[in-house]
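J.: Sequence first, then the predicted structure:
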Amino acid sequence: MTVTPQEAAGRTPSEADQLDVVIIGAGISGIGAAYRLTERNPNLRYVVLERRAQIGGTWDLFRYPGVRSDSSIFTLSFPFEPWTRKEGVADGVHIREYLANTARKYGIDSHIRFNSYVRTVDWDSSTDLWTITVEQGGAIKHYRARFVFFGTGYYNYDEGYTPEFPGIEQFGGTVIHPQHWPEDLDYTDKQVVVIGSGATAVTLLPSMSDKAAKVTMLQRSPTYLISAPKYSRVPAFARALLPRNASHLTIRTYNALTEAVFFFISQKMPGLIKRLLRRKAVNSLPDGYEVDVHFKPRYNPWDQRMCLIPDADLYEAIAGGRAAVVTDTIDHFDATGIVLNSGDHLDADIIVTATGLQLQALGGAKISMDGVPIEHRDRFVYKAHMLEDVPNLFWCVGYTNASWTLRADITARATAKLLEHMAAHGYTHASPHLGDEQMTEKPSWDIAAGYVKRSAHQLPKSGTKRPWNVRQNFLADALDYRFDRIEESMVFGRVGDRARLAG
């Protein structure tokens, strides 16, 4: 990978150029990939194609009241760029600012092409290049690149999931899905019902209760809630003792280990975690509150992702009388609200359907090789970020039980390492190959969340043995990366040459 005279003069790549890498998405995954790839391969020619009008990804899309990180911002932030604000649970607007500032600091922003919606990606085996077809500013454009990195996340940006609610057309108020929150919505002194019990719902309840007349969270069944301080003493202590980068590494490591240990204990001693979480609810809510009705899930901790409530804000809103939780099921909507199967009625001016996401792989782009469509759902995943027998293509997906960035960074570094190895040996393509080995299949995501159950078929397959086993274990993956065999189950080759199985 060489530097062209145009690059030496500071010109960034255009559509007409043959690129080394096209990165799709300018959120956490895409920005992190741009940094890691060029850190290890400084002469890399790349563009970042972002379908939205600005940096942020998830943190630009979601604009509902109170939107925030659902894990520690110190593990959600990048290892190479310290999070300098005091809070450990960050608001969405500050996360967007952090991503934009990071992209600007490292010159990544000049490589981003906004309003660029990737529609198809086709591999040409005669040239070992991908052709990326993009809707850009109302026109169809094409990019050619040796590698494609999908930093598009795992859900459909165009529409969330809303069940069929009987009679919803009769409701006389406003119905909103949090994925498309109206900027001009005024909920002051309104009766609001939030349907759902996931991370979005438990964020909306306390956030909207400051202005609304009453906010009620309607749930079919409870979710585990874990309270953590928004401002922790550990970051302040580390920052007082250590330089900026060293303190960030210390805080990040501390939080990653804490999250991993908590998950391990939850799996091994679920009864203990249940008691601890219940005690927090009992101590935070009014005497006599029906904790076991509204906050006692039917499943064990971390069978589904836990919801973070900073400083127990949801419990505080309920205790203050500004919010309520109702555990029931919907019979039908009527003109003034929701009729429950218990016979009760919830009056509403605004109903928020915080009912989940729709899974989508590879940003919905159609993938093909020499014009033949590739069905990603029929392929095993290699090291959690490549597809079986698909060359030079990477897809970044975070953990279900820890911060997204923990695995996103491992994925970006592993990709950078592979590109460096290929450049050093003159290879132009590399693809994972399972061969004739019989591999038992298991779900790529091992949580029982509704959006996973509904759409598990949208994801590629996970095997049960490495390097085909998609794990939700950051510590094990981090150790694996340190001792990674880059040629394991990988086919390498050059344009015009016969490929070889490296190991």
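T.: The structure has been received and is ready for your questions. Numbers count the residues shown, from 1 in each chain.
J.: contacts, neighbours, all on C-alpha from now
T.: Will do.
J.: Strands of the stretch 401-503 of the chain, start to end?
T.: Listed in chain order, the strands of the stretch 401-503 of the chain (DSSP state E, counting those that start in this stretch) span 429-432, 441-442, 462-463, 490-493, 500-501.
J.: this is the comparison structure:
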Amino acid sequence: MASSSKATAAEHFDVLIVGAGISGIGAAWHMKHQCPDKSYLVLEVQGDFGGTWRTHTYPGIRSDSDLYTFGYRFKPWTGTPIATAQEILTYMGEVIEDNDLAPNIRYRHRIVAADWSSEDKLWTLTAKREDTGETLYFTANFLWMCQGYYNHEKGYTPEWEGMDDYKGQIIHPQTWPEDVDLKGKKVICIGSGATAATVVPAIAGECEHVTLLQRSPTYFIPGRNENELADALREVGIEEEWIHEIVRRRVLFDQAQFTHLAQTVPDAVKEQLLNGVREFLGPDYPMDPHFTPRYRPWQQRIAFVPDGDLFQGIASGKASVVTDHIDRFTEKGILLKSGEELEADIIITATGFDLSVLGDIPFSKDGAPIDFSQTITYRGMMFTGVPNMAWVFGYFRASWTLRVDLMGDFISRLLKHMDDNGAAEVHVELREEDKDMEIKPWIDPDNFNPGYLMRSMHLMPKRGTAYIWQHTQDYWRERDELPAIDLEGAEFVYERKQAKVPEDA
């Protein structure tokens, strides 16, 4: 079917939002409240809303950052700071119901192509219904990508020698089977991040024993799953809206201080973090090598461990930690480089995920493929030469949702600015002063270097040395700068829609 025929057969919306996770539902709220005159639609490949919190069903699944900042600014969070997946889904469901967003969300729609027409100033999206196989077409003036940043259908598992020899069961947490039986089983959980730190204490009381096997340790923040300030404000009858805003500001202030200290006095912060772990494991536990990372704090994400449950499991003897490299899998388990063999009935590979750049959707412009790795990012939101599109990519050192709200304000303001000026297209281009700047990878690996980013950096857009051509990960700076962006700045290029000339003219 030709592009013009697709557009003729398509449903049209002013704004099309891709993804019904935490970003997409937030984007829909902003469209409803900030741009009520515009039509919008959310397309989601899964059978329901939730994104990450719908995909992941492994034991103990929970947030790794506090809900006062991970929650939206417009809806108070009233539970414990660290929440279960079900609690987060309930919260999101209330946002959908309270704001009547459901009629604007369509599930089981997989986008298989997206093409921009310079003539029509429209995106045409081709989607397939997951349940019926039907092919559908949608056009939109603006495309708002909220599909997240990793492959939801399959987690990342390295290829180790001998995996086919292993007689037990291998499970990746992202595709956790419903019928797995852990009772009386010896379990190895490979990994050292937030997922491993969640799974291990969740199953420690059910299986015979669980061993956390890590190549290298990571930092954790253990603490009580409560917010004393929130509890004190509730005790004196402060309204939840006020509590949410006050606690949110306090948490963000504390996070800013912590981030600054991690960069300026990393050794002191490192010792503080290790002391938090020692409180649970005791002074004689071998912190090195098991909980003493080789990198400075905040070069990778630091997960909060509520009530220190991971360390409680280790202290009780139900769980243990081994820090070593894997030589190969064996019939009975895993042979380590040290020569020790760990036996297990079940091996859990909490080894991360694969980055998905813009949902791995084939994008094109006037039929020619768009290679995002050859574009330069504008503040991690827009890309040089790609019209009428924005991508929500959140923060690593602060809650993802903070950027959803900031971008909701920015995009709403941008759309209104285009209307006020009769513009049908906006894209970003390098300014004259940017033409000779050095072009670098998406993010500085010395600043932040998790494995999923390092493995796929070649797929990501580039950044420039000029500040506006970077995703800085600095929420505390962006909360002031994004609302003040000059939409008539030289980096923004606007175009009107050309009137079609009659064929007999």
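T.: Sure thing, it's come through. Everything quoted here is computed from the prediction, not taken from an experiment.
J.: Kindly provide the TM-score of these chains.
T.: Here the superposed chains carry a TM-score of 0.93, computed using TM-score structural alignment, normalised by the length of structure 1; 483 aligned residues with a CA RMSD of 1.5 Å.
J.: if we can go back for a sec, please name whichever of the strands of the stretch 401-503 of structure 1 is nearest to Ala90 of structure 1.
T.: Checking the strands of the stretch 401-503 of structure 1 against Ala90 of structure 1 by CA to CA gives strand 462-463 as the closest, at 32.4 Å.
J.: So which bits of the longest helix anywhere in structure 2 are buried?
T.: The helix that spans the most residues within structure 2, counting by DSSP state H, is helix 240-264. Neighbour counts over helix 240-264 of structure 2 (16 or more other CA atoms under 10 Å) mark Glu240, Ile243, His244, Glu245, Val247, Arg248, Val251, Leu252, Ala256, Thr259, Ala262 as buried.
J.: And stretch 489-503 of structure 1, by the same measure?
T.: Ser489, Met490, Val491, Phe492, Gly493, Arg494, Leu501.
J.: Could you pull up the residues touching the residue opposite the fourth one in structure 2 once aligned?
T.: So the one you mean is Phe492 of structure 1. Following TM-score structural alignment, the counterpart assigned to Phe492 of structure 1 within structure 2 is Tyr494. Applying CA atoms under 8 Å, 6 or more residues apart in numbering to Tyr494 of structure 2 gives the contacts Met418, Ala423, Ala424, Glu425, Val426, His427.
J.: For the nearest residue to Tyr494 of structure 2 once chain neighbours are set aside, list the residues it contacts.
T.: The shortest distance from Tyr494 of structure 2 to any non-neighbouring residue, by CA to CA, 6 or more residues apart in numbering, is to Val426 (4.5 Å). Val426 of structure 2 sits next to Pro387, Asn388, Met418, Phe492, Val493, Tyr494, Glu495 when contact means CA under 8 Å, 6+ apart.
J.: wait, which of these is closest to Asp64 of structure 2?
T.: Asn388 (33.0 Å).
J.: What residues does whatever residue of structure 1 lines up with the closest one make contact with?
T.: Mapped onto structure 1 by TM-score structural alignment, Asn388 of structure 2 lines up with Asn392. Shown in contact with Asn392 of structure 1 (CA under 8 Å, 6+ apart): Arg146, Phe147, Val148, His429, Ala430, Ser431.
J.: Try it again at 6 Å.
T.: For Asn392 of structure 1, the contacting residues are Phe147, Ala430, by CA atoms under 6 Å, 6 or more residues apart in numbering.
J.: Just after the top strand by length along structure 1, pick out the following helix or strand.
T.: The residue-count maximum for a strand in structure 1 (DSSP state E) belongs to strand 139-150. The helix or strand immediately downstream of strand 139-150 of structure 1 is strand 174-176, counting by DSSP states H and E.
J.: Closest one of the contacts of Tyr494 of structure 2 to Lys337 of structure 2?
T.: His427 (52.1 Å).
J.: which residues in structure 2 form helices?
T.: 3-9, 22-34, 52-55, 67-70, 85-98, 194-204, 228-235, 240-264, 266-281, 287-290, 309-316, 400-420, 451-456, 475-481.
J.: Would you mind giving the ones you listed as CSV with distance to Gln299 of structure 2 added?
T.: Shown next, in CSV, are the helices of structure 2 (distance: least, CA to CA, whole Å):
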stretch, distance to Gln299 of structure 2
helix 3-9, 45
helix 22-34, 24
helix 52-55, 23
helix 67-70, 20
helix 85-98, 26
helix 194-204, 15
helix 228-235, 28
helix 240-264, 9
helix 266-281, 11
helix 287-290, 18
helix 309-316, 22
helix 400-420, 17
helix 451-456, 11
helix 475-481, 16
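J.: And the closest residue to Gly496 of structure 1 other than its chain neighbours, how close does it get to Pro391 of structure 1?
T.: Among residues not flanking Gly496 of structure 1 along the chain, Ser126 sits closest, at 7.0 Å (CA to CA, 6+ apart). Distance, Ser126 of structure 1 to Pro391 of structure 1, using CA to CA, to the nearest Å: 13 Å.
J.: quick one, which of these two is more surrounded?
T.: Comparing Ser126 of structure 1 with Pro391 by neighbour count (other CA atoms under 10 Å), the higher total belongs to Pro391, at 26 against 9.
J.: rewinding a little: redo the strands of the stretch 401-503 of structure 1 as a markdown table? Include distance to Gln179 of structure 1.
T.: A markdown table is the format used below for these (distance: least, CA to CA, whole Å):
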| stretch | distance to Gln179 of structure 1 |
| --- | --- |
| strand 429-432 | 35 |
| strand 441-442 | 30 |
| strand 462-463 | 29 |
| strand 490-493 | 39 |
| strand 500-501 | 44 |
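J.: Can you say which of these is nearest to Ile31 of structure 1?
T.: strand 429-432 (23.4 Å).
J.: gap between the closest residue to Ala448 of structure 1 other than its chain neighbours and Gly88 of structure 1?
T.: Excluding its sequence neighbours, the residue lying closest to Ala448 of structure 1 (CA to CA, 6+ apart) is Gln304, at 5.4 Å. To Gly88 of structure 1, Gln304 of structure 1 is 23 Å away according to CA to CA.
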